[in-house]
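Visitor: just to be clear, the model below is a prediction. Sequence and coordinates:
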Amino acid sequence: MKLMKHYRQHASFYRDLWIIALPIALQQLVTSSLNMVDTLMVGRVGVDAVAAVGVSNQYYFLLNMVMFGIYSGGMVYFAQYWGKKDLRNIHRLLGFTLVLGMGLAVLFTGMALFIPEQIIRIFTNDQTVMVLGAKYLKIAALSYPFMILSFGYSMGLRAVEKPKFSMIASVIALTLNTVLNIVLIFGLFGCPALGVVGAAIATLVSRVVEFILVLGFAYLKTDTMNPKLSVLLSFDRSLINKLMVTSLPVVINECFWGLGTTAYMVIYGMINVEAISIMNIVNSIFNIFFIAAIGVGNASTVMLGKKLGAGEKEKTYKEAILFLKIGVVLGVLSGILLVMCIPVMLRLYRDFDFSTLETMAYVLIIFAIGLTFRFINIINIVGIFRAGGDTKYAMLLELGILWSVGVLGTFIAVKYFRAPLIVVAMIVQFEEVVKVLLGIVRVKSKKWINQLV
């Protein structure tokens, strides 16, 4: 009865949350599921192949984090401008972020084409992994410009509460990616068995298709995310300056968070190649059970930003608390579900040694315990603080704890105490606990609430 009363009191909130969060969560589910399938298929080639694709994708991950920072900074303004129904300024800011994104994509693609071995060497000294990783990277990097453009328009569609279109594009493209992986990795229907090269070609083709679909949906199916080129390129200095003040901490946050996550991969490599393979698989499985957090976190950015843009500060605070409560419930449920699914997940990798599977199981349990804390942190940092323009605190919280507790702690544990992967995984999750404690204090202070437009 209490639950029904609560739902009736907040019916409009849950309706908006459902409309925004569900397509984003489904898109993330498809992405994470197919990434896990990719890892599973490449795993049939061998442990070295899994490690090669894993470390190659860490390079893409860095680009992705930089771009997520730029677009997330834009989302702070997109959401608040959407609260005022100011489409022109949304489109102008989108254009500026797209130009920045293309510049970075060209840079990352060029480096991957000309110095792939040097890039892979950052993560591992294993010669086999370096050779395989360089082959994969040179082809997959050609997809970066297409990914950047579709990513930008997808964020714009989320800001104007049209996330279903980018979800549909991702479902189609990533399904195509899986089909092509099966054909090209193993050489079906008369095609040669290309191994990791086949996986790279599948990634490139699927990203191009996704780009075409996202642009098609934006311009043919909406009247809110179909800006003319002249509007996209009509930069306004004062608007850009405002964006940079708020966005720069977000960009720094995402860049150094990406570097921190990459540092973890380097530290795993200090243990052995097996640890890289295990964590590549664990992360792909973990991301499936983290989808609800992605959906709710992104929805909180849009919904809270929209409320602030309309000047409803007290309602914004109450909804922020409600988002955190939802995060706790979903985090606990997702963690329990992950633990229950571990035996099924391990059977998918039954070709691995028993000791490898045993370590993987323990690491998955540790990550499952940490799920609730990660749910709260993504809602706080990506949703609440950024929606209110409190990006500096979000940056300090994220990076300060990541590097001082997580990266430094795991490095010392491996370098000087030769800690096993299970201990390293515990330290990684402890980082999330510290961030939760400091983040909740900030939320209750209400210092994050700022009306920017």
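Guide: That came in fine, so what should we check first? Numbering: from 1, shown residues only.
Visitor: hey, let's count contacts and neighbours off CA atoms from now on
Guide: Noted.
Visitor: relative to Asn241, how far out is the residue nearest to Gly309 when sequence neighbours are not counted?
Guide: Closest residue in space to Gly309, ignoring its immediate chain neighbours: Gln80 at 4.1 Å, by Cα to Cα, 6 or more residues apart in numbering. According to Cα to Cα, to the nearest Å, Gln80 and Asn241 sit 16 Å apart.
Visitor: which one of the two has more residues nearby?
Guide: With neighbours defined as other Cα atoms under 10 Å, Gln80 and Asn241 compare such that Gln80 has more, 30 against 11.
Visitor: tell me which element that one is part of?
Guide: Assigned by DSSP states H and E, Gln80 belongs to helix 47-83.
Visitor: ditto for Thr124
Guide: Thr124 belongs to no helix or strand when assigned by DSSP H and E.
Visitor: all helices of the stretch 151-300 of the chain, in order?
Guide: In the stretch 151-300 of the chain, the segments counted as helices under DSSP state H, counting those that start in this stretch are 163-186, 196-221, 229-232, 237-271, 273-289, 291-309.
Visitor: quick one, which of the ones you listed is nearest to Asn89?
Guide: Of all the helices of the stretch 151-300 of the chain, helix 237-271 sits nearest to Asn89, with 8.2 Å by Cα to Cα.
Visitor: and the closest one with helix 273-289, angle?
Guide: Between helix 237-271 and helix 273-289, the angle comes out at 130 degrees (axes from the mean of the first three to the mean of the last three Cα atoms, to 10 degrees).
Visitor: so Trp448, which state does it fall into?
Guide: Secondary structure state of Trp448, per DSSP: H, G, I helix; E, B strand; the rest coil, is coil.
Visitor: try this one next to it:
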Amino acid sequence: MSVSSTKIQNQSLFNISWPLFIELALHMGMGVTATLMLSHYSDGAAAGVGVANQLLGIFILVFNVTSIAAMILIGQKLGANELHKARRFARSAVGLNFWFGMIIAALVVVFGEHLLQLFDIRGEVLEYGLIFVRICGASLFLESLSLALSAVLRSHGFTKESMIVSVLMNVISVLGYAISILGIFGLPITGVVGVSWTIVIARSFAVLVLLYLVYKRIALTFKVKDFIKVNKQDIRDMLYIGIPSAGENLSYQFSQLMITAIVASLGDASLAARVYISNISMICYLFTLAIAEGTQLLVARYIGGKQFDRALKRGIKTLRLAMIVSLIAALVMAFIGQPILELFTNNYEIIAIGLPILWAVVFTEPGRAMNIVLMSSLKSSGDVRFPVIIGIISMWGIAVTLSYALGITLGLGLLGIWLAQGLDEWFRGIFAFRRWKSKPWERVKVNRSMKSHA
């Protein structure tokens, strides 16, 4: 089945974003479900897996070097009606991600314990985290491949197919978690070990189905040579966009590592509360992530087709919608905070710490919405360096520095740390808004590849 250029050009934000919303909801829902189920197994297990997930998330961002770049570049080529170049970028992205995944999986398995200790965790929290890192870390190459394959499908407009894979993965995960933690069907309770292997099985399934869907929908197949010899110009073009994009995300993850260490110094109750609130706050920015990714795809196409005014208006419209929805969602979570927290734990010390944080989430989320929507749109427009520069300045100068100052020095604890992160989100969001309004594509080259392949 070939891709229709007309169909791609006429896709709306709604048509692209609603499957992304469901896919992200399912993905986040699995994280929340795993945390919720593990919290009834052990607060230490929930905290350990939460920290381990944060560590693995840092490495998964490396895979986004190519998957994010491929999505933008394929979108630009489709917008310019250069379908053969779009297909070549797709092959290059999958091949490059395969090697990234293999190398990083090996590093995580070998150095996992040392990396976890950077979070300043100990005891059973460290033990549970190490089990999760060793098992799930070995399967990171599968995650790398699935991210690249999903990016290929999404960039061609097939967001529903990617969503279907997430639905099937969730079915596998829920069943696996239930067996591992609840011991249904009379099977032994395996806890974190069982949860970890469930994720490996789900990732394996996802790669096989995505390969089939890429062939079925785009008529794109992969040969052994696609994994051995990747087009050098494609690598340069993807890294030109991907490295700054990943640099921003890596800076964020490493700053979060430092903040997690600060939280850990407050005690296990604060650390567990942070894990639970982080899962709850995902609900608030779920809608934002979906429409931001949909907008990123559309902006890339508009820029490729030189429809600059259309790109500008699309970014502003999405921004307004994202800020309103995220604020409403955060307010709802704050008003019904106690029943939600009680779903995760009956430890009243954790609940007492968490309740005020939900009101800090109300302050944080509109700023996060501004940041997410406009920074991703800037990358699609070719302005890839600005987000990482502002990100590094703000994450370390505001988020990390003020987390220690407000949380430790002034004694506000986790509340002070969350307020510091909110200030970071607003700072970056405001700068992104000013940058977007200045029409950055008029000052920078849209993409170096557009010159090299002209």
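Guide: Yep, it's here. Because the structure is predicted, anything quoted here is derived from the model rather than measured.
Visitor: which of the helices of the stretch 151-300 of structure 1 sits most buried?
Guide: helix 291-309 (a mean of 27; mean count of other Cα atoms under 10 Å).
Visitor: next secondary structure element downstream of that one?
Guide: helix 313-347.
Visitor: burial count for the counterpart of Ile218 of structure 2 in structure 1?
Guide: If you follow Ile218 of structure 2 across to structure 1 using TM-score structural alignment, you land on Asp223. As a burial measure, Asp223 of structure 1 scores 10 neighbours (other Cα under 10 Å).
Visitor: what about Asp223 of structure 1, distance to Leu330 of structure 1?
Guide: Distance of Asp223 of structure 1 to Leu330 of structure 1, computed by Cα to Cα: 34 Å.
Visitor: one more: Arg158 of structure 1?
Guide: Going from Arg158 of structure 1 to Leu330 of structure 1 by Cα to Cα gives 22 Å.
Visitor: and these two? Which one has more around it.
Guide: Using other Cα under 10 Å as the criterion, Arg158 of structure 1 and Leu330 rank with Arg158 on top: 25 against 21.
Visitor: these two touch, right, the more buried one and Ile20?
Guide: Yes - in this structure, Arg158 of structure 1 is within contact of Ile20 by Cα atoms under 8 Å, at 7.3 Å.
Visitor: residues in contact with Ala105 of structure 1?
Guide: 63, 144-145, 148 (Cα atoms under 8 Å, 6 or more residues apart in numbering).
Visitor: which one in structure 2 is aligned with it?
Guide: Aligned by TM-score structural alignment, Ala105 of structure 1 pairs with Gly101 of structure 2.
Visitor: report the spatially closest residue to its match, excluding sequence-adjacent ones.
Guide: Phe141 (3.7 Å).
Visitor: can you tell me what the one you found aligns to in structure 1?
Guide: Under the alignment (TM-score structural alignment), Phe141 of structure 2 pairs with Pro145 of structure 1.
Visitor: now Ala69 of structure 2
Guide: So Ala69 of structure 2 corresponds to Gly73, using TM-score structural alignment.
Visitor: from memory its match sits against Val251, does it?
Guide: Yes - using Cα under 8 Å, Gly73 of structure 1 is in contact with Val251, at 7.2 Å.
Visitor: check the gap between the match of Ile218 of structure 2 and His91 of structure 1 for me.
Guide: Separation of Asp223 of structure 1 from His91 of structure 1 (Cα to Cα): 12 Å.
Visitor: for Ile252 of structure 1, what are its contacts?
Guide: By Cα under 8 Å, 6+ apart, the residues touching Ile252 of structure 1 are 66, 69, 395.
Visitor: kindly report the same for Lys135 of structure 1.
Guide: Contact analysis of Lys135 of structure 1 by Cα under 8 Å, 6+ apart lists 196-197.
Visitor: over to Leu115 of structure 2?
Guide: Counting by Cα under 8 Å, 6+ apart, Leu115 of structure 2 touches Leu55.
Visitor: hmm, try it at 10 Å
Guide: Shown in contact with Leu115 of structure 2 (Cα atoms under 10 Å, 6 or more residues apart in numbering): 52, 55, 108, 130, 133.
Visitor: let me know the closest of these to Gly304 of structure 2.
Guide: Of all the contacts of Leu115 of structure 2, Gly304 of structure 2 sits closest to Leu55, with 35.5 Å by Cα to Cα.
Visitor: that closest one is in contact with Gly112, isn't it?
Guide: Yes - in this structure, Leu55 of structure 2 is within contact of Gly112 by Cα atoms under 10 Å, at 9.1 Å.
Visitor: and stretch 169-177 of structure 1, how far from the chain's centre?
Guide: Computed by Cα atoms, centre = their mean, to the nearest Å, the chain-centroid distance of stretch 169-177 of structure 1 equals 17 Å.
Visitor: that stretch maps to which residues in structure 2?
Guide: Alignment of stretch 169-177 of structure 1 against structure 2: residues 165-173, by TM-score structural alignment.
Visitor: average offset between that stretch and structure 1?
Guide: Superposed on structure 1, stretch 165-173 of structure 2 shows a mean distance to its aligned partners of 1.1 Å (mean Cα distance after the TM-score superposition for structure 1).
Visitor: outside of that stretch, which residues touch it?
Guide: Stretch 165-173 of structure 2 has contacts (Cα under 10 Å, 6+ apart) with 22-27, 29-30, 33-34, 146, 150, 160-161, 163-164, 176, 179, 195, 197-210, 213.
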